[in-house]
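1. I'd like to go over a predicted model; first the sequence, then the structure.
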Amino acid sequence: MSADTPEPVFNIIPEIAAVDDELRRWRHALHANPELAFKEYDTSAFVAEKLRSFGVETATGLGGTGVVGVLRKGTSNASIGLRADLDALAIQEATGLPHQSRNDGVMHACGHDGHSVMLIAAARYLAERGTFDGTVYFIFQPAEENEGGAQAMIDGGLFAQFPCDAIYAIHNAPGAPFGAVATRPGAFLASMDMFELIVRDTGGHAATPHLCRDTIMAAIQVATAWQTIVSRQVPASDSAVVSITQFQAGETWNALPGEAVLRGTVRTHCPETQAMIERELRNMAENICSAMGVDCSFSYDRRYPPLINSPAETKRAVDVAAQIVPQSHIYDNAPAVMGSDDFAAMLQERPGCYFWLGSGDSGDSRMLHDPRYDFEDRLLPIGASIWVRMAEAMLPKAV
């Protein structure tokens, strides 16, 4: 994809285009009041109030602060789940916009405010004018950023209470052509795992290292060895990343510390590769530390699995998106990337598809998680229109 592709003409639903200003006001209100994972109290209340005002049956508190709207029409037992995320990030906003975050150190730097409004807008249209036969579940998930809100909703009974036949999610994509839809069948996003190694010994004087064991040197040896896992044990046809992001040891100039800590993240697209890397990180750490005479403890946290789109649902999503977006802006075999989204957990439970909606690149636009980022408001009616057509296409009304 190239961000300088000319902007296409979109087949936006007229009734949604007519309320564009209102959608922007909603989005700006959410943006100004961002909330962190599992603390999205005001955000959830905003969503629930809107859904109820449209006559949508609404459940709250799922997975902590999650919201699910239920809209039934006709007699079919078929169902579809449409998911948006609610939470913000612990980032100090630097946009200087009128709707800039009012909450110090917290901002919507990933566009979840826009995702929520697109789904709210679709819910209103479907409640008032939608032509479908079955049930649409509007799933507003908390805690996508690092904290596993998708799994919390699943553990709280999401699919037991709201048994979707298939489930879909949209995420905005700065840098991609404006309005472009990009996805792929199979592995699309990577797993997101975190690890920690603590190396311990008694410590000692820096002038007499021969009288103790050096935890820093042991940690350095481990860190160096770990970098051979991807280069020598992952096939070139596969992809993986092992990144050490923290190295903490010592507090003074003249003492060898009794503890050194390494922390980092692992990203893969293949569950078998994920398992192999976890095993090798542990084995290398324990064997090297043993050889150097120090103790160690290793922990590994599988936060998010690889995000794997099911082929049939991906094709259906692409076909529906092409009703709104010109074929020139449909990318149905986009390259897999090493970013992560915990929607992957929902895709382990139900078939479905996660796809990007391009925000364009005006030259001043910012990437996700940048303190100067702001969601592209022009996407609101496009995303809402895609959601409406998705529900109507997946739950066709008999004629």
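-> Structure's in. What do you need? All of these numbers come straight from a predicted model, not from anything done at the bench.

2. Please make it C-alpha for all contacts and neighbour counts, starting now.
-> Fine.

3. Find the nearest non-adjacent residue to residue 370, please.
-> Of all residues not flanking residue 370 in the chain, residue 109 sits nearest, at 6.2 Å (Cα to Cα, 6 or more residues apart in numbering).

4. Run a quick neighbour tally on the one you found.
-> A count of nearby residues for residue 109, using other Cα atoms under 10 Å, gives 26.

5. where do the strands sit along the stretch 101-250 of the chain?
-> Taking DSSP state E, counting those that start in this stretch as the test, the strands found in the stretch 101-250 of the chain are 134-141, 167-174, 181-182, 186-189, 192-200, 204-205, 240-249.

6. mind putting the ones you listed in CSV, mean neighbour count and distance to residue 118 included?
-> Below are those laid out as CSV (neighbours: other Cα atoms under 10 Å; distance: least, Cα to Cα, whole Å):
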stretch, mean neighbour count, distance to residue 118
strand 134-141, 26, 11
strand 167-174, 24, 9
strand 181-182, 28, 15
strand 186-189, 22, 22
strand 192-200, 22, 26
strand 204-205, 16, 59
strand 240-249, 16, 33
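
7. ok so, going back, show me the contacts for the residue nearest to residue 370.
-> 88-89, 91, 93, 368-375 (Cα atoms under 8 Å, 6 or more residues apart in numbering).

8. Second structure follows, compare the two:
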Amino acid sequence: MNIHSNLLDSVPELVAIRRDLHAHPELGLEEVRTSELVARELESYGYKVTRGLARTGVVATLSNGTSRKSVGIRADMDALPILEETGLDYASRTPGLMHACGHDGHTTMLLGAARAIAERRAFDGTVHLIFQPAEENFGGARIMVEEGLFEKFPCDAVFALHNDPRSPFGQFALRDGPVCAAVDEARITVNGSGGHGAEPEATADPIVCGASIVMALQTIVSRNIHACDPTVVTVGSFHAGTASNIIPARAEMVVGIRSFDPKVRDELERRIRLIATAQAESYGMSTTVNHERFFDATVNHTAETDFVRELARRFAGPEKVTELQRPFMGSEDFAFMLKEKPGCYFFLGGSRGEGSDRPLHHPAYNFNDDLLPIGAAFWTELAEAYLNAGSADVPTTLSRVS
């Protein structure tokens, strides 16, 4: 890996920052302490810092030279409502909250890059570093865009990464086109007629009807959607009743839906509504279906993906760059930025290779601190390479580190 020598010297400081963030997790739109720490660090590096976009978002801007070209790099800052089980001495100090997705690492890597970019000044144009709140649940990217992110901070392209604890350490994984799924949610309420459990004939049992709906929903992917269109329909919640001798008046379920193609997305909503309504009618009951669309599919742009791929090959070696054979069914709200600007979202492997790596969102997951200098160095190179493209090469002072 090509790691800037000054960046290597700052690794202990980066580790300290990352572990401090890990010990103080904050949920989406509540990242007050995190955003203040980020803003304070960025100001000390000489950036013009803007606070308050999407409530707790931070955008840092640095210009150099005369070019009007600009680039945006995003890191997410929020944690998850998970009770940590790592046993680390820097484990979460807030019970029930945890950085179980590595956003503490993403934030720290971009801070490391911010410092290196400012120290080197080896670019011609403007760098916008976007520290985004609320990636996990509230669509912080969408809020930032709606509040004028790209009007206030014009970007010719935007980039973001996510750590992957299951992939080989230091491996870059990417693909052109769809990379993460759109995510929707349907809340279905079955309206029955309750009564005594010993006299079901005098009731309209919403549990039986709801169970029929659950089974019928499983046919959508297998019988209504083309086999080559990746889709998932998951009934993740079913609640009804309180006791064995009581038939409740209603049953409620929550359905998670994943897809990529907009037409397929529309068909999924149509079929869910139709099945819920028709199944309920067959039992003499009614339903209400509240269908909400959360995140669109995350779709990479060809030119920017090619740029990241080639840069990663030069940075880490061709053997460390792999093509994703299929997109992930997980979602990513960076989709909203990619709908506005061309760019690329990719993955950076962080496996320790010890057989103890925990997956993302696991209560024992912990970001691999050895990734910090790699991510920071790559972001530094990306900003410089993108802004210097088409201009005379800028001399580098990188040292080769294996």
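-> Great, that's in hand. Here the structure is a predicted model, which means the values were calculated and not measured.

9. Only whichever of the contacts of residue 109 of the first structure are buried, select them in PyMOL.
-> Buried residues within the contacts of residue 109 of the first structure, by 16 or more other Cα atoms under 10 Å, are selected in PyMOL with:
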select buried, resi 88+89+93+368+369+370+371+372+373+374+375
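
10. For the contacts of residue 109 of the first structure, could you give me a markdown table that also reports secondary structure and distance to residue 388 of the first structure?
-> What follows is those, written out as a markdown table (DSSP: H, G, I helix; E, B strand; the rest coil; distance: Cα to Cα, whole Å):
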| residue | secondary structure | distance to residue 388 of the first structure |
| --- | --- | --- |
| 88 | coil | 25 |
| 89 | strand | 28 |
| 91 | coil | 33 |
| 93 | coil | 32 |
| 368 | coil | 26 |
| 369 | coil | 28 |
| 370 | coil | 30 |
| 371 | coil | 32 |
| 372 | coil | 31 |
| 373 | coil | 27 |
| 374 | coil | 24 |
| 375 | coil | 21 |
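
11. okay, the strands of the stretch 101-250 of the first structure in a markdown table with distance to residue 385 of the first structure next?
-> Converted to a markdown table, those look like this (distance: least, Cα to Cα, whole Å):
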| stretch | distance to residue 385 of the first structure |
| --- | --- |
| strand 134-141 | 14 |
| strand 167-174 | 12 |
| strand 181-182 | 13 |
| strand 186-189 | 24 |
| strand 192-200 | 31 |
| strand 204-205 | 66 |
| strand 240-249 | 36 |
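
12. Ignoring the adjacent residues along the chain, who's closest to residue 162 of the second structure?
-> Counting by Cα to Cα, 6+ apart, residue 347 is the residue found nearest to residue 162 of the second structure once chain neighbours are left out, at 4.9 Å.

13. So what does that neighbour match up with in the first structure?
-> Mapped onto the first structure by TM-score structural alignment, residue 347 of the second structure lines up with residue 356.

14. Am I right that that match is in a strand?
-> Yes: inclusion of residue 356 of the first structure in a strand is indicated when DSSP: H, G, I helix; E, B strand; the rest coil is applied.

15. was I right about it contacting residue 181?
-> Yes: at 5.5 Å, residue 356 of the first structure counts as touching residue 181 under the criterion of Cα atoms under 8 Å.

16. Helices of the second structure, start to end?
-> With DSSP state H as the criterion, the second structure has helices at 5-9, 11-23, 32-44, 103-120, 140-146, 149-152, 206-217, 219-223, 262-282, 302-316, 335-340, 372-388.

17. tell me the centre residue of the second structure?
-> For the second structure, the residue lying nearest the average C-alpha position, counting by Cα atoms, centre = their mean, turns out to be residue 332 (3.7 Å).

18. what's the matching residue for it over in the first structure?
-> Using TM-score structural alignment, the equivalent of residue 332 of the second structure in the first structure is residue 341.

19. I'd assumed residue 304 was in contact with its match.
-> Yes: if you go by Cα under 8 Å, residue 341 of the first structure and residue 304 touch, sitting 7.1 Å apart.

20. Now do the contacts for the residue nearest to residue 162 of the second structure.
-> Residue 347 of the second structure makes contacts with 161-164, 171-174, as judged by Cα under 8 Å, 6+ apart.

21. Apply 7 Å and report the result again.
-> 161-164, 172-174 (Cα atoms under 7 Å, 6 or more residues apart in numbering).

22. what about it, distance to residue 365 of the second structure?
-> As judged by Cα to Cα, to the nearest Å, residue 347 of the second structure and residue 365 of the second structure stand 17 Å apart.

23. Repeat that for residue 190 of the second structure.
-> As defined by Cα to Cα, residue 190 of the second structure lies at a distance of 38 Å from residue 365 of the second structure.
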